[in-house]
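Asker: predicted model follows, preceded by the sequence.
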Amino acid sequence: MTVSCFKIYVACQSMLIVLVGAVPDYHIDQEGIPASRAELAKRIHFADNFTSIVTEWYLIEQEAYKVSLASSLFFAGLLIGNITFGPLSDKLGRKPVYISGSLTNLTFAVGIAVYALLGYCVREWRYLALVSNTPGIFFLLLSFMLPESPRWLYSQGKMAEAEDVLQYIALGNGKERLNLKLKPSTGALRKDESAPGILNLVKHPVLRWRTIILMYIWYACSFVYYGLTLNAGELRGNLYLNVALSGLVEVPAFPLCMFFIEKSWSGRRKTMTCFLVFAGLACIFTMVLPANAGLLLSPTLLALCGKMMVSAAFNIVYIYTSELYPTVLRNAGLGVCSMSCRFGGILAPFVPSMKSLSPSVPFVVFGISGLSAGFLTLLLPETLNKPIAESIEDVQSPKYQVLKNEEAEQTG
């Protein structure tokens, strides 16, 4: 529950610039662009339905890039945090640096809608930023009450602490106190041993090829997802309604992708390919719509459909990537892919500004990215009902995989 609520807060932070940096309707007296900001301040007239950093510092025309830059710097901060706190979590534990699973992405979508509601109620951008950021103090204090990951404690040889956490979880679930005693793992690394390093992702041909493809897929998912999310403020219609819908449209994406990835006729690879391709097509089709298209064929509706599809793909890629890497390299593989994901977020805020070339250009850029990532997914193997490799040798040995498949069929 705490982690889910924290996701709502994170969603507000990710979406902050959409409303704080929104551009209200305005007009400039006389023709031409003013030579100085002081002259611009005298000649420009903004609509007074809300304030933003744009109205505060006149971030229009040549200064408009600063709004996109502010959003890009946010994702650059996430990249730095990913590099810094990812390895730190393996040393200090999961609780101090906070990690969450793909299930909490559902509450992230709800958080976007909550932020839209906040923006509708609080129209002055400083107060909106204050209201959106203040809960962070509460969650920081609350995080100290969370128990440590029992799996991490177990991997570190802290059996007694892991047992205490498991007892705490059992009692929280309404179970009676268990007579629990963990045995030391025979496969755990000794203190004088080290896990395979990140360079193994490059040294071995199979893993190198998978890593390159997955890095691009993660990048494209992030690029299209955050691009369409941040572009919600650029769509026609009510600003706050568009932002809320861009979050709520993700809610059905999670059960939808969970349904398809467990079916033998679709699996992980085909499902993710279809979602990415459909997201790309939804974006590209916006350029062929007539100007007087009705509600059912409006660019806003297609953008929301694309957002739902890429959101589903984003959920699947976490599971799919975990199954494509052997156990000894899973953390390293997910870390590298997660870093490439942040580069997509860094570039995404600048794409909506390309509408100055043509209103359909941002959607074409997102569409091409989604299509290319979808087709590249077909080059990866299916992992549904397949044994997960434990070591690097397992990935490279076809004979091992055949034996494991036969064993899985016999036990199944």
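Answerer: Arrived safely, thanks for sending.

Asker: hey, let's count contacts and neighbours off CA atoms from now on
Answerer: Noted.

Asker: what's in contact with stretch 285-301?
Answerer: Here stretch 285-301 makes contact (CA atoms under 8 Å, 6 or more residues apart in numbering) with 235, 236, 302, 303, 360, 361, 363, 364.

Asker: run the last query once more with 7 Å
Answerer: Residues outside stretch 285-301 that contact it (CA atoms under 7 Å, 6 or more residues apart in numbering) are 235, 302, 360.

Asker: kindly report the same for stretch 194-202.
Answerer: Residues outside stretch 194-202 that contact it (CA under 7 Å, 6+ apart) are 207, 208, 211, 328, 329, 332.

Asker: could you work out the end-to-end span of it for me?
Answerer: Criterion CA to CA, to the nearest Å; first-to-last residue distance in stretch 194-202 is 18 Å.

Asker: can you name every helix or strand that the helix or strand hosting residue 344 contacts?
Answerer: Using DSSP states H and E, residue 344 maps to helix 330-347. With contacts taken as 3 or more CA pairs under 7 Å, 6 or more residues apart in numbering; DSSP states H and E, helix 330-347 sits against helix 65-92, helix 205-230.

Asker: where along the stretch 1-150 of the chain do the strands fall?
Answerer: Assignment of strands within the stretch 1-150 of the chain using DSSP state E, counting those that start in this stretch yields the ranges 26-28, 44-46.

Asker: how far is stretch 49-60 from where the chain is centred?
Answerer: Relative to the centre of its chain, stretch 49-60 is centred 28 Å away, using CA atoms, centre = their mean, to the nearest Å.

Asker: deepest of the helices and strands packed on helix 330-347, which one?
Answerer: helix 205-230 (a mean of 23; mean count of other CA atoms under 10 Å).

Asker: let's bring in a second one:
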Amino acid sequence: MVQYDDLLRDFVGEFGTFQKICFVLLGIASIPWGCLQMSPVFMLATTDTWCKIPYDNEIASQFCVVNYTSNCEELIKNLTIPREKIDIGCGATWRFEQCHRYDIGNVSVVSYANEPNIPTSLNNTAKITCDHGWEYDRSQYKSTVSQEFNLVCDKFYLNAMVSTIFMFGLFVGSFVVGNIFDRLGRRKGFIVTLIVTIILGTIEAFAPNYIVFVVVRFFMAASGYGLYLAGFILACEYVGPSKRTLTGMVYPIFFAVGFMQLSLHAYFIRHWWILQLSIMAPCILFLSYWWIIPESPRWLISKGRTDEAEAIIRKCCRINKVELPEEEFREALKNIEKSMKERNSNYDVWSLLKYPNMRKKTLILFFNWVTVCIVYYGISFDTSSLGGNPYLNLFISGAVEIPACLCGAFMIDFPMLGRRGSMMFVMIFGGVTCIILTFVPPCGDYVWIGITLAMTGKFFITAAFSIVYLYSAELFPTPLRSIGVGLCSMTARIGAMLAPQLIFLGQLWEPLPPVVFGVTSIIAGLLIMPLPETRGRKLPETIMEAEEFGKKRKQKKNRWYPGYGEIMKVEADGKYEMNRL
């Protein structure tokens, strides 16, 4: 029975001019999604904070003396804000406390130095919490979400909660947008989610309080996921089978370009709400895709809309400069439509866990997906804590993903590695890199060593991200391939939700995040060992084939099983006896 992939391979072309144009345009549309996911690096950036001082004018009138006081504001801060000693890895340093100030009950009680009328300190060391709000260091960031909604002290944990809620929105969105694309179509689903994302992204920039901000961000994550997913599905459904792996592994490069673009935007735009609007503005241009990007012919045929699919295929052939043999083409379309109608989908997600070998492979893949996500987003969100320039750090973080994706595409077809060996290699070495990072302090001459190690870990985990998609798809049987990969992707969101919280816990013990990244990566890499290699192998078409695929059989000494009977060696001179099973 002729399949749609046969039509692309035999008549249309697997990756002609038409497919290349669509691939690039859809990839460009996914760039803002990379910006949106990584925007908390700058929008939620924390800065030096100290209590707002009441009666500051009265204190200034007594403490700041003309011709003696060069910086009145700094003097008042020194006199009214306690300092605390912190360890930065390269030694201890002093900073202003963020959550306490001296209790200034009587500003007239001061002490003086040898020179008359030059006050040096307040005669009060009692400390109270910041009851009049906070002041922020705005030398680098003019405004952030943390500053806007005072997410400091007892509300500091709400910074990490923003990213966790965003990732939970992705988790929910993976259910919702998939159904939208299956019901409305890929192109219409893309436009619907694009419009919703533009509206929500604009509302977020003008959120009046924290609750509105996180609620809007949750729904924006659910809808914005469609920008990436719809483009990915369309790009893969346009191309032929031999090019699908390459396009699927190269497509994430556009997401990495979003990282790099965000760092440039944030460098020139220091107000969080303007930065948010600058990310959303280009999305308006993508509304034109309604007239530029066609619907997926594969989806149209599956819905019985063969005439529309035929028109798009003919347009594709004209752009690809391919002549269609009319009789064979029409016969192929009829066969494809018939084949899609005859397909059954009597399998559900529980079929993955029903059989022991399939269950083992599924659970191992789940753990690897969760690990890849927690390490990937953990390193990406934590670039500002590496020391050095945060804008340059994120730019490098995005740049290393480009060679990582290309390297992953090369490694999986390397005979000595294959899919399994490549996955083990990048996970284990990525984990070792993260563990080494725990011994490098983020300060002084060690800054670039730490950044190099973090980016090396990012390189390995990005390569793992690109490999695990393909490897998972090849391990699941055909009837459960989409369900299996989709379930893995949804499970991975657990790791994405945990990553911000893990970074937050790093405030209690700084080495915690890289230690968890490293240990889980090494464990995940070792768990890959019992899985079968899929390179060059016929992929399982049924549940039972998938259950037998990679299963190790126990063999008795001097026995082997050719498939039709049991052959037992009975004598050393080469005589054999056949016992029929």
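Answerer: Sure, I can see it. In this text the structure is predicted, and so the values were computed from the model without any measurement.

Asker: return the most buried member of the strands of the stretch 1-150 of the first structure.
Answerer: Neighbour counts averaged per stretch over the strands of the stretch 1-150 of the first structure are highest for strand 44-46, at a mean of 15; criterion: mean count of other CA under 10 Å.

Asker: report the angle between the helix holding residue 344 of the first structure and helix 205-230.
Answerer: Angle of helix 330-347 of the first structure versus helix 205-230, following axes from the mean of the first three to the mean of the last three CA atoms, to 10 degrees, is 40 degrees.

Asker: how close does the corresponding residue of the first structure for residue 257 of the second structure get to residue 117 of the first structure?
Answerer: Structural alignment (TM-score structural alignment) places residue 257 of the second structure against residue 110 in the first structure. Distance, residue 110 of the first structure to residue 117 of the first structure, using CA to CA: 11 Å.

Asker: of those two, who's got more company?
Answerer: The neighbour comparison of residue 110 of the first structure against residue 117 (other CA atoms under 10 Å) goes to residue 110, with 24 against 15.

Asker: okay, which residue is most central for the second structure?
Answerer: residue 377 (5.4 Å; CA atoms, centre = their mean).

Asker: what lines up against that one once you look at the first structure?
Answerer: Checking with TM-score structural alignment, residue 377 of the second structure has residue 226 as its match.

Asker: ok, that match - contacts?
Answerer: 345, 348.

Asker: cutoff 10 Å now
Answerer: By CA atoms under 10 Å, 6 or more residues apart in numbering, the residues touching residue 226 of the first structure are 14-15, 75, 220, 232, 307, 310-311, 344-349.

Asker: what's stretch 270-288 of the first structure aligned against in the second structure?
Answerer: Going by TM-score structural alignment: stretch 270-288 of the first structure matches residues 421-439.

Asker: now render the contacts of stretch 194-202 of the first structure as a markdown table, adding distance to residue 87 of the first structure.
Answerer: As requested, these are exported to a markdown table (distance: CA to CA, whole Å):
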| residue | distance to residue 87 of the first structure |
| --- | --- |
| 207 | 20 |
| 208 | 21 |
| 211 | 19 |
| 328 | 15 |
| 329 | 13 |
| 332 | 9 |
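
Asker: which one among those residues gets closest to residue 168 of the first structure?
Answerer: Of all the contacts of stretch 194-202 of the first structure, residue 168 of the first structure sits closest to residue 328, with 28.8 Å by CA to CA.

Asker: which residue lines up with the closest one in the second structure?
Answerer: In the second structure, residue 328 of the first structure lines up with residue 479, judged by TM-score structural alignment.

Asker: what sits against its match?
Answerer: By CA under 10 Å, 6+ apart, residue 479 of the second structure lies in contact with 343, 344, 345, 346, 347, 348, 540, 541, 542, 543.

Asker: where do the helices sit along the stretch 101-250 of the second structure?
Answerer: 145-148, 157-184, 186-205, 210-238, 241-250 (DSSP state H, counting those that start in this stretch).

Asker: and of these, who's closest to residue 531 of the second structure?
Answerer: Set against residue 531 of the second structure and scored by CA to CA, the helices of the stretch 101-250 of the second structure come closest in helix 241-250, at 20.2 Å.

Asker: may I see the buried residues of the closest one?
Answerer: Buried residues in helix 241-250 of the second structure, counting neighbours by 16 or more other CA atoms under 10 Å, are found at 241, 244, 245, 247, 248, 249, 250.

Asker: next one: stretch 286-299 of the first structure
Answerer: By neighbour count on 16+ other CA under 10 Å, the buried set for stretch 286-299 of the first structure is 286, 287, 298, 299.
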